[in-house]
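> dropping a prediction and its sequence here:
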Amino acid sequence: MSKIAGAARVVKGVGKLRATKAALTLTPAAVNRVKKLLESDKQAKALKIGIQQKGCSGLTYTLNFATEKQKFDEEVEQDGAKIWVDPKAQLSLLGSEMDFVESKLSAEFVFRNPNIKGTCGCGESFSL
């Protein structure tokens, strides 16, 4: 299990340590929202992020409450907010920032993902 506290983590290599890119970072707004969501469901231990094939561009994010970390889930813990990333989503989310944005009409998590090559017109799906 690897825990990520900030934007980078240290990985033990052959004879020396090297920094690697974080799987995912959270903005303060996302941290606060994740904490509130986890407090609302007493059984959940983390939010689990995945991707599935759906929408015009091919892929969409999934967010679910999770009670148990699976063997290959990547754990991201930042300021008390815990996220587990599904193994199938790890490479596509690498280096992404998760934010929580509220407006008069909506409240949603937004992913700023440098790996995305295109999105659909409504912004619900993406392609890599």
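Yep, that arrived.

> rest of the way, CA atoms for contacts and neighbours
Noted.

> got a list of what the residue nearest to F126 when sequence neighbours are not counted touches?
In space, and not counting its chain neighbours, F126 is closest to T119: 4.2 Å by C-alpha to C-alpha, 6 or more residues apart in numbering. Contact analysis of T119 by C-alpha atoms under 8 Å, 6 or more residues apart in numbering lists S57, S125, F126, S127.

> second one coming, line it up with the first:
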Amino acid sequence: MSITITPVANERMRHFLAGSPAAAGVRFGVKRTGCSGFAYVVDLADTVGDGDQMVEVDGLPLIINDSSVALVEGVVIDFQRQGLNASFVFHNPNATGACGCGESFTVS
């Protein structure tokens, strides 16, 4: 599993984990949604389930469900601020297209 987390995204995720010491890690994956098919999910995970893989990226525990693994392989996770907005940004080598608003992506 090859996922890269930029230092600023790593810091942001660690900030969320520090506020929830009982969390098992950061859940990262995709869900079916949007006009293009898939959207990213980043949330705190309370547990690691049977259908999950736990990987450590630069000391940060990431929990990825088995159905997302192939879709997030090689992803670079960044965190950017633009004016009053702040969000995680994903650079996915598997994505072959995205919707106009950038909220969802497709794979071939």
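Nice, thanks for sending it over. Note that the structure is a prediction, hence the values are computed from the model and not measured.

> against the second structure, where does stretch 106-126 of the first structure fall?
The aligned range for stretch 106-126 of the first structure in the second structure is 85-105, by TM-score structural alignment.

> now do the strands in the first structure.
Using DSSP state E, the strands of the first structure run over residues 8-12, 17-21, 24-26, 46-53, 59-66, 74-78, 81-85, 96-102, 107-112, 118-119, 126-127.

> right, so those: which one is the most enclosed?
Stretch with highest mean neighbour count among the strands of the first structure: strand 24-26 (a mean of 25; mean count of other C-alpha atoms under 10 Å).

> post-alignment, it versus the second structure, mean distance?
Overlaying the second structure shows strand 24-26 of the first structure at a mean distance of 1.0 Å from the equivalent residues (mean C-alpha distance after the TM-score superposition for the first structure).

> now for that strand, which elements pack on it?
Contacts defined by 3 or more C-alpha pairs under 8 Å, 6 or more residues apart in numbering; DSSP states H and E place strand 24-26 of the first structure against strand 74-78, strand 96-102.

> one more pass at 7 Å, please.
Identification of packing neighbours for strand 24-26 of the first structure by 3 or more C-alpha pairs under 7 Å, 6 or more residues apart in numbering; DSSP states H and E yields strand 96-102.

> now the strand it packs on against strand 107-112, angle please.
150 degrees (axes from the mean of the first three to the mean of the last three C-alpha atoms, to 10 degrees).
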